[in-house]
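Peer 1: 3D model of this:
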Amino acid sequence: MPPLTAKPYLRSVQIDPHADIDPQRYPFTIPAVRDLGVLEPHPDVTFFVGENGAGKSTVLEAIAVALGLPAEGGTKNVYRPQQQEVSPLQHVLKVTKGWRWPRDSYFLRAESLFNVFTYLDELPGGGPSLHLRSHGEAFMDVMLRFRGDGFYLLDEPEAALSPNRQLAALTVIDGLVKQGAQFIIATHSPILLAYPRAKILSFDGTGIAEISYEDTEHYAVTRDFLNHYPRRLEQLLGEDD
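Peer 2: Model prediction:
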């Protein structure tokens, strides 16, 4: 019998209807942000997908900061006075939590992981430096520290992971989900997107819509290329006679 949990820890996210929004100001110029609506995460895993600039990482970051996590990543205990600039979206988000918040939470983003590792190295008694490991190994090491009954936001984790490590990450995610964890993941990886107990939200120029795995561009483009790569290379590289 599966354990009784308080999931979903995060039940919904929306822009406060009473907030004064300037549609000409970033990030509200992004259609998926401006028309966020009521976003209801899956109790287990929610994926944000879309082209670069579609707003998925912007929304993920705003959720993390609105929940008290640092913009550059880490737990609530990570404090760096020189944090990267954050969009104003966090100030107008209305988040609805479940009846109990998890014991553990973490915002993991590939682009600023170096800064977080440097901060951890400067703490007394922090253990071996994560800088002594490869980016992918360090990334996996952080994930292996996650616990069940946790809430985790991951921003493009595949940037640090080989295909084999992405498969390993799926196993880690599944094990944590079965112990009560909830994930929201912004990704371009067709491997990660294949996780079955998930909701996939597509960010594009019309807003946000739930789609199936097979309907994602990531799946379709990857499958087409792998099945027809000689022909696709001829077309892409101008070697078609």
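Peer 1: rest of the way, CA atoms for contacts and neighbours
Peer 2: Will do.
Peer 1: show me what counts as buried in the helix ranked longest in the chain.
Peer 2: If you go by DSSP state H, the chain has its longest helix at helix 163-177. For helix 163-177, the neighbour count (16 or more other C-alpha atoms under 10 Å) marks 165-166, 169-170, 173-174, 176-177 as buried.
Peer 1: please provide the structure for the following sequence as well, for comparison with the first:
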Amino acid sequence: MEMTAYLRSIALLREEVPSFKKYPFHLPAISSLDQLKFHPKVTYIVGENGMGKSTLLEAVAVALGFNAEGGTLNFTFSTAETHSELYHYLRMVRGVTRPRDGFFFRAESYYNLATEIDALDREMSFGPPIIESYGGRSLHMMSHGESFFAAFMNRFGGRGLYIMDEPEAALSPYRQMAMLSRIHDLVEKHSQFIISTHSPILMAYPDSLIYQLTAEGIRQVSLEETDHFIIMKEFVNNRERMLKELLAREED
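Peer 2: Model prediction:
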């Protein structure tokens, strides 16, 4: 399994970490990290808010040479230097084959990426506009969800390493299912995905690994063992009871 992956694993250079008492090394998922292996097709990083999912994914992307705010390896813009120093302390174990394509998709800074694309296209005096790779229409001229999906459908071309931080943020459940289908199409074209998500729909790809980040560290789980799946299933199957508990008020 490992040898076919573009990114086989990462390891924390623990002996070089200055202090496990400060951010981000104090986070349980980071402080307990030794080595993390990736599936050659799809790996999910899941967990509750504040567990370090985006921090870990960002560090992996930056260590690979991607811009912290997202995009391809060619993007070098910076709106704000807010990424952690974790990437300095990761050893990347790559596969024998290098990807031909790559993209770091980050929902929280996608607006900044769209703005940079428009700015670069205004400055270009030759060659096709960058926006042609995203469907030919300014990402700012679409809804949030449409612009997300435009990148997934147009910019991602296959034989790529795609790192995605909460891609479901602006997608309806229907679009999330369409995204799952798109992931499969790209996997069939020899792509590898590393995805941080809260969506039980997106994390349902069958040939994958799921790592759940908790207050105790990182553990590999099945979809049915994730908190996201358990809570969603409980709510859908017992909606009235859960609403009664959630909306209960103390009697005077």
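Peer 1: can you give the structural similarity as a TM-score?
Peer 2: Here the TM-score for the pair of chains, by TM-score structural alignment, normalised by the length of the first structure, is 0.94; 236 aligned residues with a C-alpha RMSD of 1.4 Å.
Peer 1: what's the longest helix of the first structure aligned against in the second structure?
Peer 2: The aligned range for helix 163-177 of the first structure in the second structure is 173-187, by TM-score structural alignment.
Peer 1: report the distance from the matching stretch to the chain centre.
Peer 2: Per C-alpha atoms, centre = their mean, to the nearest Å, the displacement of stretch 173-187 of the second structure from the mean C-alpha position of its chain is 14 Å.
Peer 1: who's in contact with the closest residue in space to Val187 of the second structure that isn't next to it in sequence?
Peer 2: Distance criterion C-alpha to C-alpha, 6 or more residues apart in numbering; nearest residue to Val187 of the second structure, sequence neighbours excluded, is Lys41 at 6.1 Å. Contacts here follow C-alpha atoms under 8 Å, 6 or more residues apart in numbering; on that basis Lys41 of the second structure touches 5, 187, 190-193, 207-208.
Peer 1: ok, Ile211 of the first structure next?
Peer 2: Ile211 of the first structure is in contact with 199-202, counting by C-alpha under 8 Å, 6+ apart.
Peer 1: ok, now Val177 of the first structure?
Peer 2: Contacts here follow C-alpha under 8 Å, 6+ apart; on that basis Val177 of the first structure touches 44-45, 148.
Peer 1: where do the strands sit along the stretch 101-250 of the second structure?
Peer 2: Ranges of strands in the stretch 101-250 of the second structure, per DSSP state E, counting those that start in this stretch, are 101-106, 160-165, 192-196, 208-214, 217-221.
Peer 1: need the winner for burial among those.
Peer 2: strand 192-196 (a mean of 26; mean count of other C-alpha atoms under 10 Å).
Peer 1: the second structure: helices as residue ranges?
Peer 2: Under DSSP H, the second structure gives helices at 28-31, 53-63, 110-123, 144-150, 173-188, 227-237, 239-246.
Peer 1: show me which positions of the third one end up buried.
Peer 2: So the one you mean is helix 110-123 of the second structure. For helix 110-123 of the second structure, burial by neighbour count (16+ other C-alpha under 10 Å) applies to 110-111, 113-114, 116-118, 121.
Peer 1: wait, which of those is closest to Ala11 of the second structure?
Peer 2: Nearest to Ala11 of the second structure among those: Tyr110, at 28.1 Å, using C-alpha to C-alpha.
Peer 1: now for the closest one: what does it line up with in the first structure?
Peer 2: That one, Tyr110 of the second structure, aligns with Leu113 by TM-score structural alignment.
Peer 1: what about that match, distance to Asp241 of the first structure?
Peer 2: 46 Å (C-alpha to C-alpha, to the nearest Å).
Peer 1: also Pro43 of the first structure?
Peer 2: Counting by C-alpha to C-alpha, the gap from Pro43 of the first structure to Asp241 of the first structure is 52 Å.
Peer 1: same thing with Val142 of the first structure?
Peer 2: 49 Å.
Peer 1: more neighbours: which of these two?
Peer 2: A count of neighbours by other C-alpha atoms under 10 Å puts Val142 above the other of Val142 of the first structure and Asp241, at 14 against 5.
Peer 1: can you tell me which residue in the second structure aligns to that one?
Peer 2: Looks like Val142 of the first structure aligns to Ala151 there (TM-score structural alignment).
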